[in-house]
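Enquirer: Attaching a predicted model along with its sequence, questions to come.
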Amino acid sequence: MTDGDHADEDRVDRLGRQWARELPDLDTEPMTILGRAYRLSNLVRPSIEATFAGFGLDRGEFDVIGTLRRSGPPYRLTPTELYTSLMISSGGLTHRLVRLEKAGLIRREKSPSDGRSLLVALTEEGAARAEAAFRADMASEARFLQGLNPEERAALAGLLRKLIAGLERDPERRGGPG
């Protein structure tokens, strides 16, 4: 076999070939899709994390201020709305909120409708940082997609949307709640 025989192959192709040799009776098609999604995530994660780090944030902190920023004015949510949207525990959210409050990116305010409740509000600095970090992240992520033309990007997005929407509707197919 020469290098040209598998010029367009990726790591998943190589793994699939090995499994096909070892377990020829097993259909490894799921790996060709989900393995690639997992591999893609692992390949782009360091760049995404570096982008957010350039704004003094980790991914989890960006997720909080990004969620607040995209919620629209007045950029306030209850802690329950935040941790539900972020799909994390209330304890995980609390640690993030402490760090973000110390950094001056959020503040906790009494709810105008219920004085016993608190709201998490984005500060002006938090809103500016969330927007700047998201703009930089989108520019970085766009570079990853340069190898696909607009039609290919649209087709890929559509197929992924269809797959994810089906999994979100059917907890049994995705392995449980979440």
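Expert: Ah, there it is.
Enquirer: From here on, just use CA atoms for contacts and neighbour counts.
Expert: Fine.
Enquirer: give me the element residue 98 is part of.
Expert: Using DSSP states H and E, the element containing residue 98 is helix 90-102.
Enquirer: Am I right that residue 121 sits in a helix?
Expert: No. Counting by DSSP: H, G, I helix; E, B strand; the rest coil, residue 121 is not part of a helix but strand.
Enquirer: is it true that it touches residue 75?
Expert: Yes. Assessed by Cα atoms under 8 Å, residue 121 is found in contact with residue 75 at 5.8 Å.
Enquirer: and for the two, which residues touch both?
Expert: Shared contacts of residue 121 and residue 75, defined by Cα atoms under 8 Å, 6 or more residues apart in numbering, comprise residue 68.
Enquirer: Could you identify the helix or strand that succeeds the helix holding residue 98?
Expert: Helix 90-102 is succeeded, C-terminally, by strand 106-110 (DSSP H and E).
Enquirer: put this beside the first:
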Amino acid sequence: MNDERNADAIDAVVGAWRRERPELDLAAIGVAGRLGRVVMLTTPMVEAVFAKHGLKQGEFDVLAALRRSGKPYTLIPSELSATLMMSRAGMTSRLDRLESAGLVERALDPEDRRSFRVTLTERGFEVVDAAMTEHTGNVAKLLSPLGDDLDVLDATLRRLLGALE
């Protein structure tokens, strides 16, 4: 356990469980609790950046997927759904909102008339680039307390995700 000067709310929870169930190995509980708490604390700060650009996080995710697909910044809905790991129904509602805002266009797929293509508009390109620039700076600032440990955390989380996925 950390010394008391570095104690956090998770230490209090783990400490209480150690008192009540001293036979349990609670090391992983502390790590999982801290990961969850980091997500809980940073999510509003991340979402605030997207909101400044008129976006919700899910809408940003769609625009970002189109933007990083490269020219002509076009994908079919099933590709977007697979990339973002979401249902096609959920994708349809996001695309409806983005199309209404003039950030994407939908057109019939000339190769498969049962489907359509989603393309980033010029305005969508500008919005996602501006949001991504600010998002990158925001996340770097949020994680700056880690300093050189950022690379260690990245490698550790990559290993964990590889095992879980």
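Expert: Yes, it's here. Small disclaimer: the values here were computed from a predicted structure and weren't measured.
Enquirer: Just to confirm, what residue range of the second structure does the helix holding residue 98 of the first structure align onto?
Expert: Mapping helix 90-102 of the first structure onto the second structure (TM-score structural alignment) gives residues 88-100.
Enquirer: What of stretch 17-36 of the first structure?
Expert: The aligned range for stretch 17-36 of the first structure is 15-34, by TM-score structural alignment.
Enquirer: The first structure: which residue goes with residue 66 of the second structure?
Expert: Match for residue 66 of the second structure (TM-score structural alignment): residue 68.
Enquirer: Spatially, what comes nearest to its match if we skip its sequence neighbours?
Expert: Of all residues not flanking residue 68 of the first structure in the chain, residue 75 sits nearest, at 5.2 Å (Cα to Cα, 6 or more residues apart in numbering).
Enquirer: What count of nearby residues applies to the one you found?
Expert: Using other Cα atoms under 10 Å, residue 75 of the first structure has 21 neighbouring residues.
Enquirer: show me the contacts for it.
Expert: Here residue 75 of the first structure is in contact with 68, 69, 121, 122 (Cα under 8 Å, 6+ apart).
Enquirer: most surrounded residue in the residues you listed?
Expert: Going by other Cα under 10 Å, residue 122 tops the contacts of residue 75 of the first structure with 28 neighbours.
Enquirer: quick one: contacts for the counterpart of that residue in the second structure?
Expert: The alignment partner of residue 122 of the first structure in the second structure, by TM-score structural alignment, is residue 120. Each residue near residue 120 of the second structure by Cα under 8 Å, 6+ apart is listed here: 63, 66, 67, 73, 74, 103, 104, 105.
Enquirer: Tell me how far residue 120 of the second structure lies from residue 89 of the second structure.
Expert: 20 Å (Cα to Cα, to the nearest Å).
Enquirer: mean shift between stretch 35-44 of the second structure and the first structure?
Expert: Superposing on the first structure and averaging over aligned pairs (mean Cα distance after the TM-score superposition for the first structure), stretch 35-44 of the second structure comes out at 0.6 Å.
Enquirer: ok, residues contacting that stretch?
Expert: Contacts of stretch 35-44 of the second structure (Cα under 8 Å, 6+ apart): residue 142.
Enquirer: For that stretch, which residues meet the burial criterion?
Expert: Buried residues in stretch 35-44 of the second structure, counting neighbours by 16 or more other Cα atoms under 10 Å, are absent.
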